[in-house]
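Peer 1: Quick one: sequence plus predicted model below, questions after.
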Amino acid sequence: MKIVIFGLSITSSWGNGHATTYRGLLREMDRRGHEVLFLERDAKWYASNRDLPEPSFCSTIIYDSLERLLGEYGPEICDADCVIVGSYVHQGIEVGKWVTKNAKGITAFYDIDTPVTLASLARGECKYLNRELVPHYDLYLSFTGGPTLDQIEREYGSPAARALYCSVDPLVHYPMPVTPRWDLGYLGTYSPDRQPGLEELLIRPARSWKKGRFAVAGAQYPADVAWTENTHRIEHLPPECHSEFYSSQRFTLNLTRKQMLLAGYSPSVRLFEAASCAVPVVSDHWPGLDQFFLPGEEILLAFDYQQMLRILQRFPEDERRAIGERARQRVLRSHSAACRAEELEEYLTSR
């Protein structure tokens, strides 16, 4: 198939989780014989941080004007077998209206931020999707599954809401033979609604356990965050460095944004990345988590800093390694980019 995607970014992973998702998925779609054209709006914060400026597995166009893009490439977009518009795309409503009106093939909205999208739709504040547009897309592909899919069909009129969860690319994220430098690490861009969890489950344990070693990688953290002396900070970590970072931790922390936590069935990209590196994940709890990893066997849960400290200080080393390996096997079996590409192909061919 010829597939066209309007996405937030594939060339830069700076400050967003969209790029790694698109990279793994489109690489696998290319391997399955599909031709993909990715359309990315030029943005200065991505232009200065392009860690994959020319993906080898898809054609990429960086455009600065939607009008010029459609004027030049409109016929090619219209003739595609499928056109997908992602969440947070600049002028996403205008793009969606044009695509659903003119595209001859299947049209789909790919929501990498489903609970955030639905909350902003309810307030009438979403800039990349509106209620009127949802029924015009043939498919609503969602990072969130469970009851949310029924809500999208029932309340918003989508003809077909389907889960297309985030995934991991095992070629990029894999165990590395390094000695762990940190007892607990976390990788994630700053988010106000994740910060209380980071304070409780990493900063507070670091403050209480002076001999412990901690690390936080991610951009946009405010200057007033009170990092401890035993916490190593990394401002930006490109995807090619993730495996070494995860493999350098005894345990890694997964935190879920508030709206994703409330909706449930919303695994994060970082969750699968860490598991693919065979690093035991300690996560907050949310509905549907056990659909992705079995608590106590493939993932650990912590509700407060005391539980976290018990895990870090007392967990048997052989069982720590075993949990990480079981999580990796689960990811390779069910949550790889290859799995998602197969699911997407099935959705498209069944329409």
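Peer 2: Perfect, thanks for sending it.
Peer 1: C-alpha from now on. contacts and neighbour counts both.
Peer 2: OK.
Peer 1: Now do the helices in the chain.
Peer 2: With helices called from DSSP state H, the chain shows them at 18-31, 44-47, 66-78, 92-102, 114-123, 147-156, 195-198, 204-208, 242-247, 258-263, 269-276, 305-314, 317-334, 337-349.
Peer 1: contact partners of the fourth one?
Peer 2: Helix 92-102 is contacted from outside by 66, 78, 83, 85-86, 107, 127-130, 133, 136-137, using C-alpha atoms under 8 Å, 6 or more residues apart in numbering.
Peer 1: coming back round to it: of the helices of the chain, which stretch is the most buried?
Peer 2: Between these, the one whose residues have the most neighbours on average, counting mean count of other C-alpha atoms under 10 Å, is helix 269-276 (a mean of 27).
Peer 1: circling back: out of the contacts of helix 92-102, which two sit at the greatest distance?
Peer 2: 78 and 127 (23.3 Å; C-alpha to C-alpha).
Peer 1: dump the residue contacts of the residue nearest to the spatial centre of the chain.
Peer 2: Taking C-alpha atoms, centre = their mean as the criterion, residue 269 is the residue nearest the geometric centre of the chain, at 3.7 Å. Residue 269 is in contact with 17, 21, 166-168, counting by C-alpha under 8 Å, 6+ apart.
Peer 1: nearest to residue 196, of these?
Peer 2: residue 17 (20.3 Å).
Peer 1: Use this one as the comparison:
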Amino acid sequence: MQNKKLNIAFFGSSLVSAYWNGAATYYRGIVHALSERGHQVTFYEPDAYERQQNRDMDDPDWAKVVVYEATEEAVYKCLTDAGHADMVVKASGVGVFDELLEREVLKLQTDHRLVVFWDVDAPATLDRVHNNPNDQFLQLIPQYDMVLTYGGGDPVVNAYEALGAKKCVPIYNALDTATHFPVEPAPRFACDLAFLGNRLPDREARVDEFFLKPAALEMNKKFIIGGSGWGDKQMTDNVQYVGHVYTNDHNAFNCTPKAVLNISRESMARYGFSPATRVFEAAGAGACIITDYWEGIDFFFEPGKEILVAHNGADVARIVADLSKEKAKTIGEAAYKKVLAAHTYQHRAEQLEKLLYAKVQSSNKALA
């Protein structure tokens, strides 16, 4: 069993488009690393939210991508097709027919097939079910062989297990070394501080505090914001909005500024232990990262040496005002060494593989 290579059916938002899809780079890193370990992944994604019209990659050679129409008929056809797999994954936030998929994937569960729920936004999912006792997902949680999460640490694990999950394990996001690495600076991204993130209700107030407020306090510094949805946001004159930044520009976006800013969504900051994928992407490009505070930062990077931590916008302004190019370079290099040593998707895939084998051996599953 230890040498068994798995055939995995994965229902997610999108592997080939990061457009309104913050989980894309997480999926790519995990799936690519699983492929390198000999496992086969078929990724089922809906044609929705103009993602297919805004692809930032072709179908990869390390996964089979099945794009289906956003119809019930197409979903059921994919579910039938997924019956060939050793393991079926339903990710959160597919975007269309999520409730149907949450329910129907469980019908594929057998003594020989694991069915796993993979929550890429556990704080939002947990808030949803805690606020709605009639949510069908509450009855489904105990039926999955396991729940995997994008992050969240003990608070998320304890919350899921309290809801009856057989097992809940965080598989933290990480660095995809094939995609994110140091490159030559790009003049269009030159600034003192850059932030990349889509405009979301759960993030906007924290962007106001940790990015726009420091920009207003440090008018002699240049700030850049990238991501979808900020076009009509009021900003000071020293802030430049560069729109959606495609994945193939992320390295230059991270390498060029003196520092890059990570701002957690409110729910992820509240649960803690939820570093955004962009933290690892930026570290993989050798960037000097300033992050808003959340519990668990030191589980991933050493504050002050590998990452700079701000508790509010005034902290960010002070850090930007005092940060020399030399100090920024030293911190960026330290983060780069740490992420290569401990936080690549190869590390995560190895963890996942051991977890799956242990689950199979401790249950009546027999993936043989």
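Peer 2: On my side now, so go ahead. All of these numbers come straight from a predicted model, not from anything done at the bench.
Peer 1: of the contacts of helix 92-102 of the first structure, buried ones?
Peer 2: Neighbour-count burial within the contacts of helix 92-102 of the first structure applies to 78, 83, 85-86, 107, 127-130, 133, 136-137; the criterion is 16 or more other C-alpha atoms under 10 Å.
Peer 1: hang on, the earlier thing: identify whichever of the helices of the first structure lies nearest to residue 3 of the first structure.
Peer 2: Each of these was scored for nearness to residue 3 of the first structure using C-alpha to C-alpha, and the closest is helix 66-78 (8.5 Å).
Peer 1: could you say what helices and strands that closest one packs with?
Peer 2: In terms of contact count using 3 or more C-alpha pairs under 8 Å, 6 or more residues apart in numbering; DSSP states H and E, helix 66-78 of the first structure is assigned the packing partners helix 92-102.
Peer 1: so where in the second structure does the helix it packs on end up aligned?
Peer 2: Helix 92-102 of the first structure falls opposite residues 98-108 of the second structure when the two are matched by TM-score structural alignment.
Peer 1: How far does the matching stretch sit from its chain's centre?
Peer 2: Here stretch 98-108 of the second structure is found 22 Å from its chain centre; the criterion is C-alpha atoms, centre = their mean, to the nearest Å.
Peer 1: and if you look at stretch 142-152 of the second structure?
Peer 2: 15 Å.
Peer 1: Kindly check the end-to-end length of that stretch for me.
Peer 2: With C-alpha to C-alpha, to the nearest Å as the measure, the first residue of stretch 142-152 of the second structure is 19 Å from its last.
Peer 1: what comes up buried for that stretch?
Peer 2: By neighbour count with 16+ other C-alpha under 10 Å, stretch 142-152 of the second structure contains the buried residues 142-152.
Peer 1: Show me what counts as buried in stretch 173-181 of the first structure.
Peer 2: Taking 16+ other C-alpha under 10 Å as the neighbour-count basis, stretch 173-181 of the first structure is seen to contain the buried residues 173-175, 180.
Peer 1: Tell me the one of those residues nearest residue 274 of the first structure?
Peer 2: Using C-alpha to C-alpha, residue 173 comes nearest to residue 274 of the first structure of these, at 7.7 Å.
Peer 1: Can you flag which of the contacts of helix 92-102 of the first structure belong to strands?
Peer 2: In this view, the contacts of helix 92-102 of the first structure that belong to strands under DSSP state E are 83, 85-86, 107.
Peer 1: Need these in JSON lines (columns: distance to residue 187 of the first structure).
Peer 2: What follows is these, written out as JSON lines (distance: C-alpha to C-alpha, whole Å):
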{"residue": "83", "distance to residue 187 of the first structure": "32"}
{"residue": "85", "distance to residue 187 of the first structure": "27"}
{"residue": "86", "distance to residue 187 of the first structure": "23"}
{"residue": "107", "distance to residue 187 of the first structure": "33"}
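Peer 1: before we move on, the earlier item: want to throw the contacts of helix 92-102 of the first structure into JSON lines with distance to residue 311 of the first structure?
Peer 2: Shown next, in JSON lines, are the contacts of helix 92-102 of the first structure (distance: C-alpha to C-alpha, whole Å):
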{"residue": "66", "distance to residue 311 of the first structure": "51"}
{"residue": "78", "distance to residue 311 of the first structure": "54"}
{"residue": "83", "distance to residue 311 of the first structure": "46"}
{"residue": "85", "distance to residue 311 of the first structure": "42"}
{"residue": "86", "distance to residue 311 of the first structure": "38"}
{"residue": "107", "distance to residue 311 of the first structure": "46"}
{"residue": "127", "distance to residue 311 of the first structure": "42"}
{"residue": "128", "distance to residue 311 of the first structure": "42"}
{"residue": "129", "distance to residue 311 of the first structure": "42"}
{"residue": "130", "distance to residue 311 of the first structure": "44"}
{"residue": "133", "distance to residue 311 of the first structure": "47"}
{"residue": "136", "distance to residue 311 of the first structure": "49"}
{"residue": "137", "distance to residue 311 of the first structure": "46"}
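Peer 1: got a list of what residue 283 of the second structure touches?
Peer 2: Residue 283 of the second structure is in contact with 289, 332, 335-336, 339, counting by C-alpha under 8 Å, 6+ apart.
Peer 1: Need the max-distance pair from those residues.
Peer 2: By the measure C-alpha to C-alpha, the contacts of residue 283 of the second structure have their two most distant members at 289 and 339, which lie 12.6 Å apart.
Peer 1: of all the contacts of residue 283 of the second structure, which comes closest to residue 240 of the second structure?
Peer 2: If you rank the contacts of residue 283 of the second structure by distance to residue 240 of the second structure using C-alpha to C-alpha, residue 289 comes first, at 19.1 Å.
Peer 1: The first structure: which residue goes with the closest one?
Peer 2: With TM-score structural alignment defining the correspondence, residue 289 of the second structure maps onto residue 281 in the first structure.
Peer 1: ditto for residue 240 of the second structure
Peer 2: Per TM-score structural alignment, the equivalent position to residue 240 of the second structure in the first structure is residue 232.
Peer 1: From residue 183 of the first structure, how far out is its match?
Peer 2: Separation of residue 232 of the first structure from residue 183 of the first structure (C-alpha to C-alpha) stands at 11 Å.
Peer 1: And for residue 136 of the first structure?
Peer 2: Taken as C-alpha to C-alpha, the spacing of residue 136 of the first structure relative to residue 183 of the first structure amounts to 49 Å.
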